[in-house]
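Asks: Have a look at this fold, sequence not included:
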């Protein structure tokens, strides 16, 4: 699981996994920012619109709504500002989950 320790969605996801005894490794974006290759992999699987958190404060703070950035430029922004990435990111085999949705977690992780 990738995320930020104090993120509400990350906290919910961690509680969900812990209550069900599902082991996971937590990687904090603030301590270990994702590589461009990793973010590209997520975008290939889910699309840039699902990877970028366009409702978050970082997106608004950077004024990205008003900029017409290419996918490559958005990828670079995500690497430079990991808070732009929808959290948490859970990878388990071929499964890639972005954000926390209890029903989707139940379907894919339990």
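Replies: Sure thing, it's come through. Quantities reported herein were computed from a predicted structural model and do not represent experimental measurements.

Asks: Only C-alpha atoms from now on, for both contacts and neighbour counts.
Replies: OK.

Asks: Could you check how far the helix or strand harbouring residue 103 is from the centre of its chain?
Replies: Using DSSP states H and E, residue 103 sits in helix 102-109. Taking CA atoms, centre = their mean, to the nearest Å, one finds the center of helix 102-109 at 16 Å from the center of the full chain.

Asks: How about stretch 91-99?
Replies: 10 Å.

Asks: ok, back up a step: give me the contact list for the helix holding residue 103.
Replies: Outside helix 102-109, the residues that touch it by CA atoms under 8 Å, 6 or more residues apart in numbering are 13, 16, 95, 97.

Asks: Pasting the second one now:
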């Protein structure tokens, strides 16, 4: 089973979905905004990938936080922020055969599905 997590209108998600389709790979797409996000999934994913890797500090949502919020980010506050603002999660997150991958590079996906 393969699931791709992200936000539908994200350019990186569009590239990842196009790659999966072009390579005839069946997958489920989970849109954080439409399908929701729960604490259990977020905590399980964080245990595998780590909150530092998951937190998108380059995105608009993170940059709009106060300096105090940005400086005080730890695991618990990062998870709370990602739950409240799913756009703060780096995209995509791919789960394939119970392995977790983050980001999209065609070479990486080719290796995952080889």
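Replies: Noted; the coordinates are in hand. For clarity, every value in this text was computed on a predicted model and none was experimentally measured.

Asks: TM-score for these two?
Replies: After superposition, the two chains reach a TM-score (TM-score structural alignment, normalised by the length of structure 1) of 0.91; 110 aligned residues with a CA RMSD of 1.5 Å.

Asks: re earlier: please identify which of the contacts of helix 102-109 of structure 1 is nearest to residue 35 of structure 1.
Replies: residue 97 (17.8 Å; CA to CA).

Asks: any idea what the closest one aligns with in structure 2?
Replies: Under the alignment (TM-score structural alignment), residue 97 of structure 1 maps onto residue 101 of structure 2.

Asks: ditto for residue 68 of structure 1
Replies: Under TM-score structural alignment, residue 68 of structure 1 pairs with residue 72 in structure 2.

Asks: And its match, how close does it get to residue 78 of structure 2?
Replies: Distance, residue 72 of structure 2 to residue 78 of structure 2, using CA to CA, to the nearest Å: 9 Å.

Asks: These two: which is more packed in?
Replies: Applying other CA atoms under 10 Å to residue 72 of structure 2 and residue 78 shows that residue 78 carries more neighbours, namely 20 against 9.

Asks: so what corresponds to residue 17 of structure 1 in structure 2?
Replies: So, by TM-score structural alignment, residue 17 of structure 1 is matched to residue 20.

Asks: residues contacting that match?
Replies: 26-27.

Asks: quick revisit: flag every buried residue along the helix holding residue 103 of structure 1.
Replies: residue 105 (16 or more other CA atoms under 10 Å).
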